[in-house]
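J.: please find the sequence and the predicted model below.
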Amino acid sequence: MTPANRVRIVRGARWLALVFRRILGAQLAGWAVYAMHKFALVAERAAQMCATLAAFAFLVSGVVYLYLGRWTVTHQDYWWIYDFYLNHSLIESALLTYAHHSLFFPSFLSQVDLRFFHGNQLPLFLVGLALLLITVGLLLVPVWRDKTVGLTAKILATLVVIVGNFWMARAFITASGVYNCENSLVMAGAALGFLLLQIIGRRLAPVLPVAAIVVLAGFIASFSQSTGLAIWPTLLLLAWGLRLPKYFLGMMAAAGLTAVIIFVLLPGHDWLSPPDPLKGLPSVSYVTVIWLCRLLGAPIFVAIFSWWPDKFYRPMVESSELALCTAVGGVGLALATLAVLPQIIRRNVNKSSLEWTGLALIVFTLFVTSLIVTGRAGVFHARPFEVVASRFFFWSTLFWTGLLLVAIARAQSKQWLRWPVYLVALAVPILVFPAHYKNAVWWRNIRWNAESAAASLVNGVRDDQLIPDAAFLAAGSGREQLYRTARQFRARRLDMFADGLQDWIGLSEANLFGGRHEPEGLKGQCRVAALVQCDNGAPAARVFGQASKHGQSIPKTL
């Protein structure tokens, strides 16, 4: 073999080795890509299953907790409102503005309950729950119609919306039939407006008929509670971002101005409300921003610190709640500004339906909470902790829901951001569950106390200590109003007097049931907790205890 042939053989061997290495490298790379792709598919399937189970569990637990902790008797501001309803006509009652809130549409629900269901709070609770479910459905319709995001993003968005709406930290509103009807009517009207606005923006329906429905939804929101007036600047801002025709913007502006004029002209009945010496105190702009941050940050603070035992929770709240709420709310406000402002300036908010829903929630809740902090400036100035009260969680929770929806939508176009956002969304139900459960227990106890206070009214007892503890009255309210309304309830057999238990008082055992029930042997224990007086000055005792039949079952009739 000549040297030249030997060189050719060596070069050919090197060339074959190089080709072999390239083929092997390509195969290994293909296997690696396939393995990574398979792992990504498995991870997505796992995320979808976990999110689906978490959403179902949270929805069921939320509905059950709300039912067990619901108000079963008249409470708080409605002692004044029902007193007015019972002494005025239907139209006068509908036009009532209480504490600067127009309750026009919810008043018809309350009137129907008084006239046809004897003031039973259960029908109002069911209507409020139905409105809450309708709101969730309206928010999820654009999410599931979005073709720019995958199935995982849609399921996670569903989880976030369910958690945001059924978290028991919002139960100050959602556990009350009347309050839930008011606020959920506002939110349902707003959600319907957001849905229809995007339909107009995508030219999927004629503008004028759909615009008329949007205006109707705006009026329903505006006259269910005064916070609903925030829908008009929200619709205008979103319509501008959608590049809708100028005549549509003019229609929304005219409708909003009309709603404001009607609201101002409605007859006010501030004398129904307990006098507030703090009303009208001046506010400073930067202080208002601080209050807004505190209000927005309160749900995050409660969710995190509810992981601590109760004995540590209250000291932490008293020492650091306002500062931490301000910091967290400030971060949320900054993120909201970065999420919304560029889209509005570029007028480019119609790409993703999922992102649209999040942006609409952010804008609307910011306008609502701004109305709250400006309208209650005097109260917040004198009582700083009032700004983080749980009654405002109904709105501030939806603010964070909107931020998460925007994050899920924008993570679709950024591979590095997708899984961090997915993991945050999956962690949300775990993070908020301690507060979810603790609030469920709290409101269950509130229900028991309220029913005990109602029993004292049925027995004609003035138990001034029990009634405030049961949260029967709004802060600063007078008890005489409660007793005056209770006398009307007794005369008309409404609410706690509808079953006629007050007729038992003074009857002997033999005459109580007319011989239709046999005596039953009960076992139990009780104690006298306090001595009180009846309406007529006769002595009475507050008795707590329990009774059972056969050691287990509780008798239906005591």
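T.: Received it, and whenever you're ready, just let me know what you need.
J.: C-alpha from now on. contacts and neighbour counts both.
T.: Noted.
J.: flag every buried residue along the helix or strand containing residue 327.
T.: Assessed by DSSP states H and E, residue 327 sits inside helix 310-346. The neighbour-count check on helix 310-346 (16 or more other Cα atoms under 10 Å) flags 321-322, 324-330, 332-333, 336, 339-340, 343-344 as buried.
J.: for comparison:
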Amino acid sequence: MTPENRVRIVRGGCRLALVLLRILVAQLAGGAFYAMHRFALVAERAVQICATLAAFDFLVSGVVYLYLGRWTVTHQDYWWIYDFYLNHSLTESALLTYAHHSLFFPSFLSQADLRFFHGNQLPLFLAGLSLLLITVGLLLVPVWRDKTVGLTAKILSTLVVIVGNFWMARAFITASGGYNCENSLVMAGTALGFLLLPITGCRLAPVLPVTAIVVLAGLIASFSQSTGLAIWPTLLLLAWGLRLPKYSITLLAAAGLAVAIIFVLLPGHDWLSPPDPLKGLPSVSFVTVIWLCRLLGAPFFVAFVSWWPDKSYPALIESSELALCAAAGAVGLVLAMLAVLPQIIRRNLNKSSLEWTGLALIVFTFLVTSLIVAGRAGVFNARPSEVVASRFFFWSTLFWMGLLLVAIQRAQSKQWLRWPVYLVALALPVLVFPAHYKKGVWWRNSRWNAESAATSLVNGVHDDQLIPDNGFLAAGSGREQLYRTAQQFRARRLDMFADGLQDWIGLSEANLFGGRHKPEGLK
């Protein structure tokens, strides 16, 4: 064999080995890719199952905690509201504004409770809970209609919506039948407007009837509580971003202007005689921005400190509450601007219904919290800690819920972002559960205290120690109004007097049940 042939044979062998090596590498790579793909499918299925179970568990626990911790007697501002209801006509009660809030639509529910259920708080609680569930359903409709995201994103979005609505940190509102009817009517009307507004831009849709329903939803939100007025600038901004026809935007603007005029002309009744809400307002300055950040960031602080024992609360609150709330709120505001402003400027809001829902929630809750800061500036000046009060959690939690919904949708197009966002959403119920549980226990104890205070009223005892300012009675106000309204309840057999137990006080055993009751002979 010549040297040339040997060289050719060696070269051929090298080429054959290289081909075989390439085939082997391809097979290994294909197997690895298949294994990775299979692992991703298994992991995604596990996330779906865990998210479904977590959503169901949080929903059930939230409803149970709310039922056990609900207000069973008249409380807070309703001592004043019911006093007015009992001494005025249905029309007067519905049209009057109470402490700068128009309660037109919720007043019919409260009046029905007084007239047909003797002031029993259970029908009001069930009505508020139903409105809360309706709100959740309206928010989830566009989530499950979205064709740009997969099943995992939809299930995680459902989990986020359920946690955001049934977290017990919001129980200052949701555990009260009256307060929940007011605020959930606002959110139900707003969610209905968000659901139907994109339809007005469709060529095949009946534009005028749909727009009329959106306007009706805005009316319900506006006249259920003053925070609902934020729906009109929200709808106008979103309509601009959706590129809706000019006549639709004009109709929304006209309706919003008419609502504002009607709201200003409504008669008012300020039972607490508060100072001018705009007194001391430093316009739009650094202070107001700090207040807004604290209000938005307060849920983060509550979720954070709830992981510590209760004995550590005072030191943590005193040292870091306002600073941590402001920092968390500032981060949220920056993320909100990055999420909303580019879409509004490009007028590109109709790509994904999931993203649309999140953006709409962000804009609306930002405007609501801005209204709260503007309307209570005098109070926040006098008591800075008031800005992180739990009564505002109803709105601030929805702000973060909107941000997380936007993150879930946008993670679909970014592989590196998808799993971090999925894990954050999946961990959400675990992170907030300590606060969820502790607030559930706290509201259960508050119910017992309120019922004890109501029993003292039935007994005719005026003991201020049994009627604390922080629960049974609105904070910072006197008790004369409470005792005056309780006398009317006694005369009309309403609320805690509906069972007639007060008639037994002072009677001898022989006179019970008209003398027909035989002694039990207990030893």
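T.: Received it, and whenever you're ready, just let me know what you need. If you're wondering where the values come from, they're calculated on a predicted model, not measured in any experiment.
J.: TM-score for the pair, please.
T.: Put the two chains on top of each other and the TM-score (TM-score structural alignment, normalised by the length of the second structure) is 0.97; 520 aligned residues with a Cα RMSD of 1.3 Å.
J.: what about the helix holding residue 327 of the first structure, how far off from the second structure?
T.: Relative to the matching residues in the second structure, helix 310-346 of the first structure has an average distance of 0.7 Å after the fit, by mean Cα distance after the TM-score superposition for the first structure.
J.: after that helix, which helix or strand is next?
T.: Using DSSP H and E, the next helix or strand after helix 310-346 of the first structure towards the C-terminus is helix 353-375.
J.: who does that following helix touch, helix- and strand-wise?
T.: Contacts defined by 3 or more Cα pairs under 8 Å, 6 or more residues apart in numbering; DSSP states H and E place helix 353-375 of the first structure against helix 121-144, helix 177-201, helix 231-241, helix 285-305, helix 310-346, helix 393-410.
J.: buried residues in it?
T.: 353-375.
J.: measure the counterpart of residue 78 of the second structure in the first structure to residue 144 of the first structure for me?
T.: Matched to the first structure by TM-score structural alignment, residue 78 of the second structure sits across from residue 78. The gap separating residue 78 of the first structure from residue 144 of the first structure is 39 Å, by Cα to Cα, to the nearest Å.
J.: repeat for residue 496 of the first structure
T.: Applying Cα to Cα to residue 496 of the first structure and residue 144 of the first structure gives a distance of 44 Å.
J.: again, but for residue 69 of the first structure
T.: Taking Cα to Cα, one finds residue 69 of the first structure at 32 Å from residue 144 of the first structure.
J.: between the two, which one's more packed in?
T.: Using other Cα atoms under 10 Å, the more surrounded residue of residue 69 of the first structure and residue 144 is residue 69, with 24 against 18.
J.: grab the nearest non-local neighbour of that one.
T.: Spatial nearest neighbour of residue 69 of the first structure, excluding adjacent residues (Cα to Cα, 6 or more residues apart in numbering): residue 444 at 4.2 Å.
J.: wasn't that neighbour part of a helix?
T.: Yes. Assigned with DSSP: H, G, I helix; E, B strand; the rest coil, residue 444 of the first structure falls within a helix.
J.: what's the match for it in the second structure?
T.: Under TM-score structural alignment, residue 444 of the first structure pairs with residue 444 in the second structure.
J.: got a list of what residue 399 of the first structure touches?
T.: Residues near residue 399 of the first structure by Cα atoms under 8 Å, 6 or more residues apart in numbering: 296, 361, 362, 365, 366.
J.: for residue 488 of the first structure, state which of those is nearest.
T.: Nearest to residue 488 of the first structure among those is residue 365, at 38.7 Å by Cα to Cα.
J.: I'd like the distance between the closest one and residue 333 of the first structure.
T.: Taking Cα to Cα, one finds residue 365 of the first structure at 11 Å from residue 333 of the first structure.
J.: between helix 121-145 and the lengthiest helix in the second structure, find me the angle.
T.: For the second structure, the longest helix by residue count, based on DSSP state H, is helix 3-68. Computed with axes from the mean of the first three to the mean of the last three Cα atoms, to 10 degrees, the direction of helix 3-68 of the second structure lies at 160 degrees from that of helix 121-145.
J.: just want the most central residue of the second structure.
T.: Computing the C-alpha centroid of the second structure and ranking residues by Cα atoms, centre = their mean puts residue 394 first, at 4.0 Å.
J.: who are the contact partners of the nearest residue to that one once chain neighbours are set aside?
T.: Nearest non-adjacent residue to residue 394 of the second structure, counting by Cα to Cα, 6+ apart: residue 170, 5.1 Å away. Residues near residue 170 of the second structure by Cα under 8 Å, 6+ apart: 390, 391, 392, 393, 394.
J.: with residue 104 of the first structure instead?
T.: Residue 104 of the first structure makes contact with 94, 95, 96, 223, 224, according to Cα under 8 Å, 6+ apart.
J.: excluding chain neighbours, what is closest to it?
T.: Spatial nearest neighbour of residue 104 of the first structure, excluding adjacent residues (Cα to Cα, 6+ apart): residue 94 at 4.7 Å.
J.: how about the one you found, what does it touch?
T.: 103, 104, 105, 107, 108.
J.: that one matches what in the second structure?
T.: By TM-score structural alignment, residue 94 of the first structure lines up with residue 94.
J.: after the helix or strand encompassing that match comes which helix or strand?
T.: Applying DSSP H and E as the criterion places residue 94 of the second structure in helix 90-95. Heading C-terminal from helix 90-95 of the second structure, the first helix or strand you meet, by DSSP H and E, is strand 97-98.
J.: which strands and helices lie in contact with that next one?
T.: strand 268-269.
J.: mean shift of the strand it packs on relative to the first structure?
T.: With mean Cα distance after the TM-score superposition for the first structure, strand 268-269 of the second structure departs from the first structure by a mean of 1.3 Å once superposed.
J.: where's that strand relative to the chain centroid, distance-wise?
T.: 27 Å (Cα atoms, centre = their mean, to the nearest Å).
J.: who touches it?
T.: Strand 268-269 of the second structure is contacted from outside by 96, 97, 98, 99, 100, using Cα under 8 Å, 6+ apart.
J.: likewise stretch 404-414 of the second structure?
T.: Here stretch 404-414 of the second structure makes contact (Cα under 8 Å, 6+ apart) with 149, 153, 157, 160, 339, 352, 354-359, 417-418, 421-422, 425.
J.: if we go to 6 Å?
T.: 355, 358, 417, 418 (Cα atoms under 6 Å, 6 or more residues apart in numbering).
J.: and those residues as JSON lines, adding distance to residue 218 of the second structure?
T.: Formatted as JSON lines, the contacts of stretch 404-414 of the second structure follow (distance: Cα to Cα, whole Å):
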{"residue": "355", "distance to residue 218 of the second structure": "21"}
{"residue": "358", "distance to residue 218 of the second structure": "19"}
{"residue": "417", "distance to residue 218 of the second structure": "36"}
{"residue": "418", "distance to residue 218 of the second structure": "35"}
